[in-house]
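Enquirer: would you be able to build a 3D model of this:
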Amino acid sequence: MKHVHALISGEVQGVGYREEVKRLAFDLNICGWVMNLEDGRVEITAEGESKSIEEFLDKINIKKYPIFVEEVKVDEETYTGGFRSFRIIRDKDLQKELLSAILRGTVEIHEVKEVLLSVKQDTSAMLEKQDSMLEKQDSMLEKQDSMLEKQDLMIEKQDSLIKVTEKGFNDMKTGFREIKEEIHLVRDDFREMFMHEIRELRSEITEIKATLTRMQEAG
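Expert: The predicted structure is shown next:
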């Protein structure tokens, strides 16, 4: 297997040269790409069987009006196997490219169709990517909705727990208040009973003192 990079000079832009290169690549089962450069040259990257690559490089040296190749510079590079097909990398302004070629009378009808087909394929690919992105966005939104629902459920549980906790604290507060009141009552009862005992004890002491006094006086 071989991987080559080629730069083609001459009358090779706006004359259907890339379409010819693509047809040759298809016939020889070669993968890669071809594109126009701003300096007027055409750049090609190709991978395939060694014999097919050699034949391909020979056949792209086209000198048939309106195409005229002046020079083909080839560099052999490391084979990667990273291509599955051979494609034309179109200029950004496809309408301008197509109109220029038609006005110069250098593109056949089938070449026009091929350009339009390429535009259609590129558009379809873009739409597929957009659909894929929209599907991913929908999936993300669904996940976000699910997360929000879970968050709402957690918040509800937290609210419920807070209410239960508040009720527990309120019950404890009520219980403490009742205990405090009972303690006050017990203290009051105890104080009253204690004072009663003191009064009785004082009364008894007074009586004893009076009895002792009388006994002393009598003696």
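Enquirer: drop to CA atoms for contacts and neighbour counts, all remaining ones
Expert: OK.
Enquirer: before we move on, what SS does residue 35 have?
Expert: The assignment at residue 35 comes out as strand when based on DSSP: H, G, I helix; E, B strand; the rest coil.
Enquirer: how near is it to residue 184?
Expert: Distance from residue 35 to residue 184, counting by C-alpha to C-alpha, to the nearest Å: 100 Å.
Enquirer: these two: which has the busier surroundings?
Expert: Taking other C-alpha atoms under 10 Å, residue 35 and residue 184 do not tie; residue 35 has more neighbours (18 against 12).
Enquirer: and the closest residue to the more buried one other than its chain neighbours, how many neighbours does it have?
Expert: Leaving aside its chain neighbours, residue 35 sits nearest to residue 89 (5.0 Å; criterion: C-alpha to C-alpha, 6 or more residues apart in numbering). Other residues near residue 89 come to 13 when the count uses other C-alpha under 10 Å.
Enquirer: how about this one, so we can line them up?
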Amino acid sequence: MIKFLYIKAVGNVKGMNVRVIIIAKGEVQRVGYRDVVERAARKMKLTGNVSNLKPYDVKIICEGDNKSIDSFIELITLKEYPVIVEHMDVKFEDATGEFEYFEIIRGDMTEELGEKLDMANAKLTLMIGKQGVMIEKQDVLIEKVEDNTSILNNFKNETNNNLDKLTNIMIKHDVDAQERIATLTAEISQIKERLSLLESAVA
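Expert: From the prediction side, this is the model:
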């Protein structure tokens, strides 16, 4: 659970612009967190800046109305890899109006390059993790397809067996029918012969 420490300035009037100083703690350096903060600040039309604070924190100074700042704090309270905000110290002061826009205060070139490499590595790790999950899902899907294929093959075999049995039954019925027809034909012939004999005897 993320902890907040709010210190509000005396005389802070609702609806008026205020300044907020935020110290974000956790996994917030070398993970692209300052870029997230900048986008959120621009979205909420805040002015100010964000910078790394040695050794591990990020410092945010911004000005705007209370509602926008509250929404801004919600937007930057992240707990999603690679950014993990564990704690925030939030201090409100009177706005000075000194900022024209919101910006990222960059460090030296070596520091910034190292952060870019760390960000790339974190994103690559995240992508590999997602690919691993996708592969696992594909394996499960393949197993289901194989199971369904096995079920279909079993059904096909059972159907073929039933058709063979039905064919044998029909053949047997045909043989029986032919035998019965032959028997009836013989009996009819015998009856005809007897009738002929009777007719001859009567005549």
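Enquirer: TM-score of the superposition?
Expert: Remark: TM-score between the superposed chains equals 0.56 [TM-score structural alignment, normalised by the length of structure 2]; 143 aligned residues with a C-alpha RMSD of 4.2 Å.
Enquirer: mind checking the SS state of residue 63 of structure 2?
Expert: Using three-state DSSP as the criterion, the local structure at residue 63 of structure 2 reads strand.
Enquirer: name the element the residue nearest to it when sequence neighbours are not counted belongs to?
Expert: By the measure of C-alpha to C-alpha, 6+ apart, the closest residue to residue 63 of structure 2 outside its immediate chain neighbours is residue 19, 4.3 Å from it. Using DSSP states H and E, residue 19 of structure 2 maps to strand 17-27.
Enquirer: distance of the most centrally placed residue in structure 1 from residue 149 of structure 1?
Expert: Among the residues of structure 1, the smallest C-alpha distance to the mean C-alpha position (C-alpha atoms, centre = their mean) belongs to residue 140, namely 8.1 Å. Note on residue 140 of structure 1: its distance to residue 149 of structure 1, by C-alpha to C-alpha, is 14 Å.
Enquirer: what distance do you get for the residue nearest to the centre of structure 1 to residue 134 of structure 1?
Expert: Shown here: residue 140 of structure 1 relative to residue 134 of structure 1, a distance of 10 Å by C-alpha to C-alpha.
Enquirer: check residue 118 of structure 1 too.
Expert: Relative to residue 134 of structure 1, residue 118 of structure 1 is positioned 24 Å away (C-alpha to C-alpha).
Enquirer: what about these two, which has more around it?
Expert: When neighbours are counted by other C-alpha under 10 Å, residue 118 of structure 1 and residue 134 differ, and residue 118 comes out ahead with 17 against 12.
Enquirer: counterpart of that one in structure 2?
Expert: Applying TM-score structural alignment, one finds that residue 118 of structure 1 aligns to residue 119 in structure 2.
Enquirer: hang on, the earlier thing: which elements pack onto the strand holding residue 19 of structure 2?
Expert: Judged by 3 or more C-alpha pairs under 8 Å, 6 or more residues apart in numbering; DSSP states H and E, strand 17-27 of structure 2 is in contact with strand 57-65, helix 66-76, strand 83-94.
Enquirer: closest to residue 48 of structure 2 out of the ones you listed?
Expert: Among these, the nearest to residue 48 of structure 2 by C-alpha to C-alpha is strand 57-65 (4.1 Å).
Enquirer: could you give the angle of that closest one to helix 66-76?
Expert: With axes from the mean of the first three to the mean of the last three C-alpha atoms, to 10 degrees as the basis, strand 57-65 of structure 2 and helix 66-76 are set at 150 degrees to each other.
Enquirer: just how off-centre is strand 57-65 of structure 2 within its chain?
Expert: Relative to its parent chain, strand 57-65 of structure 2 has a centroid offset of 34 Å by C-alpha atoms, centre = their mean, to the nearest Å.
Enquirer: mind giving me the packing neighbours of that strand?
Expert: In terms of contacts (3+ C-alpha pairs under 8 Å, 6+ apart), strand 57-65 of structure 2 is packed against strand 17-27, strand 47-53.
Enquirer: can you add mean neighbour count and distance to residue 181 of structure 2 and give these back as TSV?
Expert: Below are these laid out as TSV (neighbours: other C-alpha atoms under 10 Å; distance: least, C-alpha to C-alpha, whole Å):
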stretch	mean neighbour count	distance to residue 181 of structure 2
strand 17-27	21	94
strand 47-53	20	103
